[in-house]
Structure formats: C-alpha cells, structure tokens
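> starting from these lines, generate the structure:
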Amino acid sequence: MVRFLLPLFLASACATPPRPTPPAPPLPPVVAEPLRPLLRLYRLLPDGTAFDLGALPAESGFARPPDARMYAVPLATVRTEAEALALASVLREYQVPGLSFGEQGLPTPALLARLVEGTRLTTLYLSDTALGDAHLAALRGLETLTSLHLERTRVTNKGLIHLEGRTGLSELLLNETAVSLRGLPSLASLTGLRRLGLGSTAVGPPGLDFLAHLPHLEWLDLSDTMSDDTVLALLPGSHLRTLILSGTPVTDTGLAALRHMPQLVELGLARTATTDAGLVHIAGLRTLAALHLGGTRVSDAGLEHLAGLGSLSALVLSKTRAGGTGLRWLSGLQKLAVLQLEDSALTDAGLQHLISLRSLRELDLSRTAVTATGLRLVGGFERLESLALSGLTLDDASLEALEPLHSLARLDLSATTLGAEGPRQLGPREALRHLDLSRTGITDEGLATLRLFPRLQSLHLVKTQVTDAGLQHLTALTDLETLYVRSSPIQGPGLSALERLPRLTALDLGGTKVEDSSAPLLTRLSQLTWLSLASTRITDAGLAHLPHSLRTLYLTRDTVTDAGMTALLQLPRLRELDLRGTGVSAETQALLEREHGVRLKQPQP
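A predicted model of the protein is given here:
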C-alpha cells in the first residue's frame, strides 16, 4: 500500500499550491434509520413459561443475559432467500441459541437451510409445524444442534436417516409422529442422547434395543407405545430421572427392573396393568417426587408401599380403587403438594385420613363420593391454590366451607348441583383467576355475582342457561382472557358487551345460535387470537367479519364452502384452521396448507 501512496505524495508536494476555496457548507446531520425488527427474543424460564426480551435487531444497549435459555421467533413468515439470510445474520450477530417459528409457519426446506446457515443454533422448537423429511435434510449443515423438538410433525422413518451420526444431539422429541420400528436403526448412533421422546409412536421391541447403549439417558417417554417388560429390563437406569410408561403393556413383573433406577424422580404408569403387587417395586425409589398411577388397578391395600416415599410431591390416583382407609398411608407424606383423586373410590371417610397434608397446593376430588360433609375437611387445606370438585353433589351453602382457602386461584365447579347463588357463597376472592361453572344452574342473574372475582382470567360457562343478556354482567371482568360459552342459548347480539374486555384472546361460541348477522360484532374484538364457531349458523357471508388478529379458528360442521375461504385469506395471522365436516373441498384445503401455511385439523382415525 505504501509504494502506491509515496508517488502520489511526491507529486502533490511538487505541484502548484491550489487556490484557497471557501469551506463547503456543512452536510445535513445523518439520521440513522431505525432498525427493522425481524425476530422477537424470549427467555425460557424454569417453569416452562417465556419472558419477552424484546425485538432483534435491538437498539443500542442490548445486554445478552448470561447463561440464559433463549430462543427467537420470526416476526413474519419467511418467503424469500433474502429474508432467510437476513434472519441468519441477526441470529449470528446476537448468538441466539434457540429458534422457534411460533405462529408464522415453517419456511420451505431450502429457505430453512439458508436461515440456519452459519449460525450457532443449538435448539430448534419445531413441534406442531409442517416439518417433513426434507426439512430434516436441510438441517444437516447445522453441526451445533443439540436439541430437536419434532412432536406432532410430519417426519417419517426416512427422515430419521438425516440424523444419523449426530453424537452431539442430547435431546430428541418425536412424540406423535409417524416414526415406527423401521426408523429406529437411524437413532442407534445418537449415543449422546439424554432426553428421548417416542410417546404415541409405533415403536416397541425388538427395535428399542438401542436404548441399552445410551449410557447418559436421563429422560425417556415411551407412553402409548408397544414397549413391554423386555424393554424395561434393558434400560440403562443409572442416570435415569424420568421414565414415562403410561399406556404400555408393562406389568407388575416388569416393574422389578426399577430397582436398577435408584435416581428416578418422575415415574408414569398411568393406564398400565399395575396392581398393588407392582407397588412393591416402587417402595425403594426414595428420590421419587412424582408418581402417576391413574387408571391402574391399584387399591387401598397397595398404598402401604408408598408410605416411605418421603420425597413425593405429586401423586395421581385418579380412576383407581383407592380412596378409603388405605389413604392413611399417605398421611406422612408431608411434601405432597399435588394429589389427584378424581374418578376414584374416595369417600368423606377416606378424605379424613388426608387432613395432615398441610402442604397441598392442588387437589382434585371430581366425580367421587365426597359430599358437603367432606368439603368441610377441604377447608382445612389452607394452602390450596387449585381445587377441582366437578360432578359432586353440592348445594350453594356448602361452598361456605371453602372460605379459609384465601390462596385459591383455580376452582372447578362444573357439573355440580349448584344453583344461581353458588358463586356468592365463595365471597370476595382477589386471588381467583380461573373458574369453571359449566353444566351448573348458573343463570344470567347469577353472573352478576362474578364481580366478587375481579381478577378472573378464565371463565367456563359451557352448557349453561346463560343468554346474551348475561354477557353484560361480564364487563367488569377486565382481566378476562378466556371465555367459553359453548352450547349455551346465546344468539349473538350480546357479543357487543365483550368489546369491553380488552384482554379477551380466546372465545368459544361453538354450538350456540350465533349467525352471520352478529358476525360484525366479532370484528371489534381486536385482541382475539382463538375463536370457535363450530356447529353455529355461520356461513360464508359471516367469515368476512372476523378479527384480523385470529391465529386459530374452528368452523367445524359449519355451512361454509370454498367461496368463503377467500375471506379467510385476509386474516394475516391465521395459522390453524378446523374445517372438518364443512363443504370446503379437499383441493382448497390442500391449497390453504401448501400456499398459505395454514395448518388444518385432521379427522380423527
């Protein structure tokens, strides 16, 4: 560079000095264009919720939280290579470790490959997307990948080939996919796996033999598969913390293998053939904190084997024969915070044995023989935050027994014999956030008492006699986010009251008498993201009045056709649609998925 500058310097030194010139006028100040947001960044909290960290690219002063589990979500659907490359650049600049596509829809395989190119992404949250085998092939260049969430995607056995050799992959979730025994050989090379989910897939012995060679396995979900005692016997148990075998053919005999899993913290045996005899093998699991025995053959006699599980904090005994004197064996489990006894043999007398469990936070007594007498015992669990009493024979006055439960945030009174004055007996409750009064005797006038619960966020009034007039009483519930009035006699004009609920995001009007003439009232619900109009009188004409904020829409069994789909294409955020039982053709439905990224609910097999 110097040899080019030196002659230029000498020439200028020998030249005639230029005549002085007046200084140039000052340039106008440069105004930096604001950065266009491309992604939203979230921090994943330990409880599974996400904290919004703001948009990327960020303005100056952005501080990356140290050691945080973060992921980003595109703010718009990626449709071009330029858009994919722009996102990749931001992901690289801010060293974002995780990526999800939220409601935006998955880009094509080619665009996905460009989007992740050169990034340091370690986690991809792709569950419930249209991801297929070609997308997995597009990820082959992403060598930093350690965690892959693929539940309920379109991946098949052929796609698993593209995962072979990824020894750095520590988490793979394939629940509810088309993966079967034929695809399992591709997983044998993933020797670094710590978390593996194969629940609700067509897998079982002998294809699961590779599990014996996963020495670091800590979390395994084989629920609703063909996994039997032979699979349980081959599991490497030294590091296993979570094992979910619900809905499998595992028997009491096979549970003997649990003795090789001394560090188990969570065990799921729901809907298995487990009996009291099988609980003998659980008695030695001293670190067990959560145990699911719902839908098993366990009875009072077997609960003795749980008495020594001092670390147990969550126990599910729903749909079992337990509920009488055997519950006395649980009285010493002072860490027990969650106890589910719904559809069990529980009686008032059995409930008496639980009064020492002062740490209970969540209790489900639904559809048991508990009466108003037993409810007085429930009032002693003063730390309760969630209580389910669905299906019990209770009168309005019996709810007075719940007065001491000042921390109650969730209450299910559905299908009880309560009348219109039932809610009033609860008294004022600032802490109550979720209330279910479905299939009760609540009336329009009774809804006026809901003013006692000003912080309600979720209200279920399914199959009640609430009408349009009753909706006027809900306007005081300004924190309400979810309202279900399915199968009630609502006709539509009363929907105007909902405009005064600024946080309402989910509304279920399925099975009501709402028709096209009331559809314009829905337009005003500008925060609504989830709406069910299933089995209503809505037709193609009404679809033109839906709020543009919608992401999920149910039109199941409505009189809508291909012609009405044009209006739905004007909903820029729509990502999930249920057209089952409608007149919309298969060709149009395929077009919605292929060209517009709308995920359609599929008919049940």
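> switch to C-alpha atoms for all contacts and neighbour counts from now on
Noted.
> so Ala58 is in which element?
Secondary structure from DSSP states H and E places Ala58 outside every helix and strand.
> same check, this time on Val78
Using DSSP H and E, Val78 sits within no helix or strand.
> who's in contact with it?
Neighbour list for Val78: 84, 106-107, 111 [criterion: C-alpha atoms under 8 Å, 6 or more residues apart in numbering].
> tell me how far it lies from Ser89.
14 Å (C-alpha to C-alpha, to the nearest Å).
> for comparison, sequence B:
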Amino acid sequence: MGGSSSRNRSAPVREHRGIYRRYSRNGSSKWQATFDDKDGKAICPSLMELCTYKICQQVHQYDTFSMLPGDISQLIFDESVYSRRLTWNNLEAFRGCVLHDIDLGEYPGVDDSWMEAIFSHGSTLLSADLSGSNVTDCGLVHIKKCVNVEALNLNFCDQISDVGLDHIKGLLNLTTLSLKRNKNITAEGMSALSGLVNLLNLDLERCTSIYGGLVHLRCLSKLQALNLNCCNCITDADMEPLSELTNLKELQLSSTKVTDHGVVFLKGLHKLALLNMELCCVTAACLDSLSGLINLESLNLDSCIIRDNGLVHLAGLHRLKCLELSDTLVGSNGLRHLSGLVNLESLNLSFTAITDGGLKHLCGLSTLKSLNLDVRQITDTGLEALTSLTGLTHLDLFCAHITEAGTIHLRNFKNLQSLEICGGGLTDAGVANIKDLRSLMLLNLSQNYCLTDASLELIAGLTQLVSLNLSDSRVTSAGLQHLKPLKKLKSLSLESTEVTANDIKSLQENDLPNLVTFRPE
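So this is what the prediction gives:
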C-alpha cells in the first residue's frame, strides 16, 4: 500500500491542494459529489474515501493514528489539511505515523509550535511544504533529524534567515529546495547550500540579498533547474559560477541586472532547454552567445532590446517550441529568420512593430498552436496570411483591427480553444463566422461596441465555453436568455453594457450553476 509515496517530489513549487476535490474546504459535514469533466455524470466515492472523510469530520476525537498502515494515515492527514480540520491540538494524533509527505502550504496558524511534531517523523519524511507559514529559524532546527527529506518548500517564509539555512545543510538527500521571496537570505548564508550535492531544483525567486552568493553553487553539478527571477541584485558577475553547472536545463533570469556580458558565461550550458531573460537589459549580442544552445526549447526575450537583425541568431535553434518576443523592437523583416523553426508551438509577438506583410513568414510553421498578435498594425489582410496554420488552438488578436471581412478566415481554425478580438471592428455578422468554432473555451469580444443581442444568440451554440467577455457592447438583459445552453460557463463579463448585476445573478441561479465570477457584480 504505497499510495502515499507516489506523488512527484521533484517540482520546485507544489500547488497546495488536497486529495479529494469532492469535499468542500469549509469543513461542512455534507458530502458533496463532484462531476466528471467530460459527460457531467456524478462519480460515486469509494468506500475508502467515505471512511476517510468520516474520520476527518471527527479527527479531534482520536488520540493516535499510529496503528494504521502508513498510506491510510497519510490519506487522513491530507484530507484533514484539505478540509481545514487539522489544528495544533490534533496534530499530536499523527505523531508516530509513517507520513512521507506533509503539505501545509498556506495553511493558517502554522508556526514554530508545530515544527517539533511535524519533524518528529524523522527519516520517514520525504517532502515538506511550509510555504507561507510563520516558521522561524528556531522552528527549523527540528528538521535536522529528517535526513531522508527530498523536497522542501519554504516559499514566503520571510522569518527564515541564514541561520535557518544552516539547519538544512546536512539534508544530503534534498533534490528540491524552494526559498522564494526571502530577503533575509544573504550570500554568506548561501554557503550552507554548497554541500547539497544531490540538488536538482533550486528556487531563489525574489531573494533580493544574495548578490555574490551564487559562487556557492559551483559544486552543485547535478543542478537542473535554477530560478533567479526578480532577484534584482544579480549582475553579470554572478553568471560566471553558473558556467560550471553544465547539467542545467532550466534557468530563470527575469528582471535581473544581467546584460550581454553576463550571457556569455552561458555559452557552455549545452543542455539548457529553457531560458527566461524577460526584462533584462540584453540586446542582439546576447543572441549570438545563445546560438550554439541547440537544445533550447523555450526562450523568453519579453521586453528586451531585440531588433530584426538579432533574430538571425535564432535560425539554428530548430528544437525551439516556445518563443516570447513581446514588447521588443522586432518588425516584419525579422520574422523571416523564424520561418525555419518548424517545431515552434507558441509564439508571442504582442506590442511589436510587425505588420501584415511580415506574417507570410509564419505560414509554414505548421506545428504552431498558440499565436499572440496583440498588435495594432495587424488587419484582415494579415489574418488571411495565417489560414494555413490550421493547428492553432490559441489566437490573440486583442488590439488588431479585424472586421467582419477578416473573420471569414477564422473558419480555417477549427481547433481554436481561445480567441480574443477586441479592436472594435466586429459586428454581429462577424460573430456569425465564429459560431462554428465549437472547440472554443475562452472568447473575448470586448470593446466591439456594435455587437448586439444577435451575437449572444450566435454564441449560444459554443457549449464548451468556460469564459465569455462582451464588455463595452450593446447587449441587453433580454439577450441573456441565449446564454442558457452554456452550462460550462464559469466567467462572464458584461461591463459597460445595459446588463445589470441582478440580471446575471438571476441567470446564474436559474440556468448557469457553474458561473463563479461575473461582471458587473
């Protein structure tokens, strides 16, 4: 019965969620059925699930669960956390149990007083998530006995300092360590990380006092993922130690002070598959340094000083799947260098200088699934040039000037799941060309003032819609009746229309029970 040890402990950040989605988080004693995402039929819980839920309703009545098999006590612990029934008092009932995973991320009330009981599991504990807690250096001292722990999440634990890091330096089995947003950790304290030789994933995002500390990572030869996003203290001088981390596959440098000079030190990281340099002061010169990283699959240059001629250095990165060029100086001429990236799946060109003429260079990218053309210069003519991209699932034309004539070309994109056209040129006749895109889950047609209730009637057939936005249009309360078939709708925005909050609430109560967010409210 090894179910409790089957979860993935390699991810740097684990979302806080319980095992049983069908139970409410408010601790209600009423069991709530969940629904299958495909056919909407209720799923009957297993006997184990029902028993676990029943025990958790009365968890305060039990002195100990230590006589239960480890995976059963793990289930009870997880559900107690998920239903918010775990307290400092009943935590003692789990002492002596074989718990492999303790996920208390963002859990209320967790502080140093919990730590002795939590870390009493010693060598059986394999992962601990204490993110967002009030744990301090003093509480972390108890983790020393957990010698087999593999994953430790201390995100947003802003009371932990260099002293706390000293307590974890003996955890030689650690493969994942996350210390996101901790301003108390300094370069000196990072020396405690130098002995964690089995570390694969290290997250130091928003650790703003670690300048000069990356030198202590030189010995972490197994490191595969390093997140330095928003560490505005990181400069070119910090890049030199990273040149020795030849097993790095993911490197996040967003919003650091790294320039072209620092990027030169990355030339030897030939296993690098993901590189994020968003908002860094780099130019085309840095792309020359990256041209030899042939295993790159994701490159983020959002808001960097990149012009058309710099894109020539990307032409040889044939494994590239995701490319972010938003808010750069790239224009139509530069797109010709991307025509050979035949594995590209996602391309963001929003807020660039491209025009309709440049889009012809993209027509051969048959693997493209997501394309962001939130660009004012794009018109119906540009959309026509993209009709060969029949595999598109996400198309963003937010500020593009698309009219009724241009929407005819949308009929080619039968697989679209997300579509945004908000440039103001659409009419009801244009929406008629969208009504047969039956895979759409998100549709944003806001700021098209000419749209009326007739558009709502056309949209009624898009029964897969989860999010719909027709703000700043001429739709009225009378048109809401057409939305009744959209049973999967969770978000509806009709701001700056004649529709009132009470109108939407009535629709929600009577016909759209899954609607959870709406505007106006």
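> please state their TM-score.
TM-score of the superposed chains, computed with TM-score structural alignment, normalised by the length of structure 2, equals 0.79; 464 aligned residues with a C-alpha RMSD of 3.5 Å.
> about what we covered before: closest to Glu481 of structure 1 out of the contacts of Val78 of structure 1?
Nearest to Glu481 of structure 1 among those, counting by C-alpha to C-alpha, is Leu106 at 27.5 Å.
> helices of structure 2, start to end?
47-57, 70-82, 112-118, 137-140, 162-168, 239-242, 260-263, 284-290, 380-384, 404-407, 428-431, 453-459, 501-510 (DSSP state H).
> and the contacts of Val78 of structure 1 as JSON lines, adding neighbour count?
Output for the contacts of Val78 of structure 1, formatted as JSON lines (neighbours: other C-alpha atoms under 10 Å):
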{"residue": "Ala84", "neighbour count": "22"}
{"residue": "Leu106", "neighbour count": "21"}
{"residue": "Pro107", "neighbour count": "20"}
{"residue": "Leu111", "neighbour count": "21"}
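> quickly check the residues you listed for the two that are furthest apart.
Farthest pair in those (C-alpha to C-alpha) is Ala84 and Leu106. Separation: 11.5 Å.
> so what sits against both of these two?
Joint contacts of Ala84 of structure 1 and Leu106 (C-alpha under 8 Å, 6+ apart) are 78, 112.
> quick revisit: which of the helices of structure 2 is buried the deepest?
Compared across those, helix 70-82 shows the largest average neighbour count, a mean of 23 (mean count of other C-alpha atoms under 10 Å).
> which strands and helices lie in contact with it?
helix 47-57, strand 101-103 (3 or more C-alpha pairs under 8 Å, 6 or more residues apart in numbering; DSSP states H and E).
> how does it look with 7 Å?
Contacts defined by 3 or more C-alpha pairs under 7 Å, 6 or more residues apart in numbering; DSSP states H and E place helix 70-82 of structure 2 against helix 47-57.
> before we move on, back to that, for Lys488 of structure 2, find the nearest of the helices of structure 2.
Nearest to Lys488 of structure 2, of all these, is helix 501-510, at 11.5 Å by C-alpha to C-alpha.
> which elements pack onto the closest one?
Counting contacts by 3+ C-alpha pairs under 7 Å, 6+ apart, helix 501-510 of structure 2 packs against no other helix or strand.
> in a markdown table, list the helices of structure 2 along with distance to Ser471 of structure 2.
Output for the helices of structure 2, formatted as a markdown table (distance: least, C-alpha to C-alpha, whole Å):
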| stretch | distance to Ser471 of structure 2 |
| --- | --- |
| helix 47-57 | 43 |
| helix 70-82 | 36 |
| helix 112-118 | 48 |
| helix 137-140 | 50 |
| helix 162-168 | 50 |
| helix 239-242 | 47 |
| helix 260-263 | 43 |
| helix 284-290 | 40 |
| helix 380-384 | 22 |
| helix 404-407 | 19 |
| helix 428-431 | 15 |
| helix 453-459 | 12 |
| helix 501-510 | 13 |
